[in-house]
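Peer 1: Take a look and give me a structure for this.
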Amino acid sequence: MIILQQLKTRLGEAKGSWVDELPGVLWAYRTTPRESTQETPFSLVYGREAVIPSEIGEETWRIKSYDNSGNSESQKIDLDLLDEKREAAERIIHVYENKIARAYDDKVRPCKFKEGDLVLRKK
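Peer 2: Sure thing, here's the model as predicted:
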C-alpha cells in the first residue's frame, strides 16, 4: 500500500512509466527508518546503513573514512552485531505496539445496547 502511494506521488501524470520509477521507490522505502523499529529495513537485513547514491559522488565523511583493507573485518563485526540489533528492534516493536493499543483504547468508547434499541446494520 505504501509503495503504491509512493508510485502515485512520483508518477503524477506519467502513469505508464511506473516500471522506471519502481527501483527508486523501493530504495526509498528500504532506506527510510520505520517508527516501529527505529531502524531501516536495509539495516535490519544487512547490518549496516546503505550508502545513498547521492553520497557516492560527494566527499562525505563516510566516503572519506572508507578503508577497503578493513572492510571485510568491519563487515564481520556488523554481522555479529546484527542479531543484537534485530533483538533491540523487536523490543522497540513491542513498546510501539503497546503505545498504539493504548491510543486505540483511549479513543474507543464502549457501547451498551439494550433490547429494543435501534441500531444501524451494514449489509
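Peer 1: hey, let's count contacts and neighbours off CA atoms from now on
Peer 2: Fine.
Peer 1: elements contacting the helix or strand where Ile92 lies?
Peer 2: Assigned by DSSP states H and E, Ile92 belongs to helix 71-107. If you count contacts as 3 or more Cα pairs under 8 Å, 6 or more residues apart in numbering; DSSP states H and E, helix 71-107 packs onto helix 41-46.
Peer 1: ok now the helix it packs on, how far from the chain's centre?
Peer 2: Taking Cα atoms, centre = their mean, to the nearest Å, one finds the center of helix 41-46 at 10 Å from the center of the full chain.
Peer 1: next structured bit after that helix?
Peer 2: In N-to-C order, the element after helix 41-46 by DSSP H and E is helix 53-57.
Peer 1: what's that next one in contact with?
Peer 2: Ile63 (Cα atoms under 8 Å, 6 or more residues apart in numbering).
Peer 1: Also this sequence, please, to line up against the first:
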Amino acid sequence: MEWVKKFLWKSVICRFGFPHTLIVDNGSHFASTNVCEFFQSHGIRLIFTYIEHPQSNGQVEAAKKVVLYGIKKQLEKTWTSWIDELPRILWSYYTTPHSSIHEPLFTLVYEADAMILIEIVEPTFQVDFFNEERSDNDQRAYLDTTKEV
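Peer 2: Predicted coordinates for the structure are as follows:
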C-alpha cells in the first residue's frame, strides 16, 4: 500500500502538516499493517468509521463516476500514475459548474471564483486592476443583495 502513504505524504502532510487524527472508512488500503505503522510512526491517530447515509449515496456515486472518467481519460493521454493525475482531476471537478446547482463547488465553499494558474504568469485585466478594498466592499454589497445558493 505504498500509494496510500505517497498520497497522504504529498497531498495531506506536505500541504497541511501532520494531522492529529485521520478518520477513514474501513477500506483495506487504510487497514493494512504497513499503513497503520506509518501513521503510528508519525504520531497520527487513525479512527475507522462506517458512514451510511442512503440519501447521499447516489450523489457520491455520481461524483465518483465523474472522477474515474477523468482519471481514465488522462491516463489514456499521459500514461502516468493515476495518483499523479488525481490533484488535476479533482481541481477540474471542484471548479466546473455542476448541472444540479449551476455553480462550481469551489464557489460554494470560498464564495469566490477560482483563479487559474495561467493568470499568475499572464495576468488578466481583472488581476492587473484588482483593488482589495473595493473588492471587499463590492463582495459585501453582493452578499447582502443576492439570494442564498
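Peer 1: And the TM-score between them?
Peer 2: TM-score for the superposed pair, counting by TM-score structural alignment, normalised by the length of the first structure: 0.56. Supporting figures: 84 aligned residues with a Cα RMSD of 2.8 Å.
Peer 1: what residue lies at the spatial centre of the second structure?
Peer 2: The centroid of the second structure falls nearest to Leu90 when counting by Cα atoms, centre = their mean (5.4 Å).
Peer 1: isn't that residue right next to Leu68, touching?
Peer 2: No: using Cα atoms under 8 Å, Leu90 of the second structure is not in contact with Leu68, being 10.3 Å away.
Peer 1: State the helix or strand in which the residue nearest to the centre of the second structure lies.
Peer 2: Leu90 of the second structure is located in helix 82-95, with elements delineated by DSSP H and E.
Peer 1: Give me the helices and strands touching that helix, please.
Peer 2: Using 3+ Cα pairs under 8 Å, 6+ apart, helix 82-95 of the second structure sits against helix 54-78, helix 105-110.
Peer 1: Kindly name the residues of the first structure that line up with the last one.
Peer 2: By that I understand helix 105-110 of the second structure. Using TM-score structural alignment, the residues of the first structure aligned to helix 105-110 of the second structure are 41-46.
Peer 1: Over to stretch 7-26 of the second structure?
Peer 2: Following TM-score structural alignment, stretch 7-26 of the second structure has no partner segment in the first structure.
Peer 1: corresponding residue for Arg88 of the second structure in the first structure?
Peer 2: Counting by TM-score structural alignment, the partner of Arg88 of the second structure is Gly24.
Peer 1: re earlier: once aligned to the first structure, how far is the helix holding Leu90 of the second structure on average?
Peer 2: If you overlay the two and look at helix 82-95 of the second structure, the average distance to its match in the first structure is 0.6 Å (mean Cα distance after the TM-score superposition for the first structure).
Peer 1: now that helix, how far from the centre of its chain.
Peer 2: With Cα atoms, centre = their mean as the basis, the mean position of helix 82-95 of the second structure lies at 8 Å from the chain mean.
Peer 1: Just the residues contacting that helix, thanks.
Peer 2: 3, 7, 66-67, 70-71, 74-75, 104-107, 114.
Peer 1: Could you export the helices and strands packed on helix 82-95 of the second structure as JSON lines, including mean neighbour count and distance to Leu46 of the second structure?
Peer 2: Converted to JSON lines, these look like this (neighbours: other Cα atoms under 10 Å; distance: least, Cα to Cα, whole Å):
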{"stretch": "helix 54-78", "mean neighbour count": "12", "distance to Leu46 of the second structure": "23"}
{"stretch": "helix 105-110", "mean neighbour count": "14", "distance to Leu46 of the second structure": "26"}
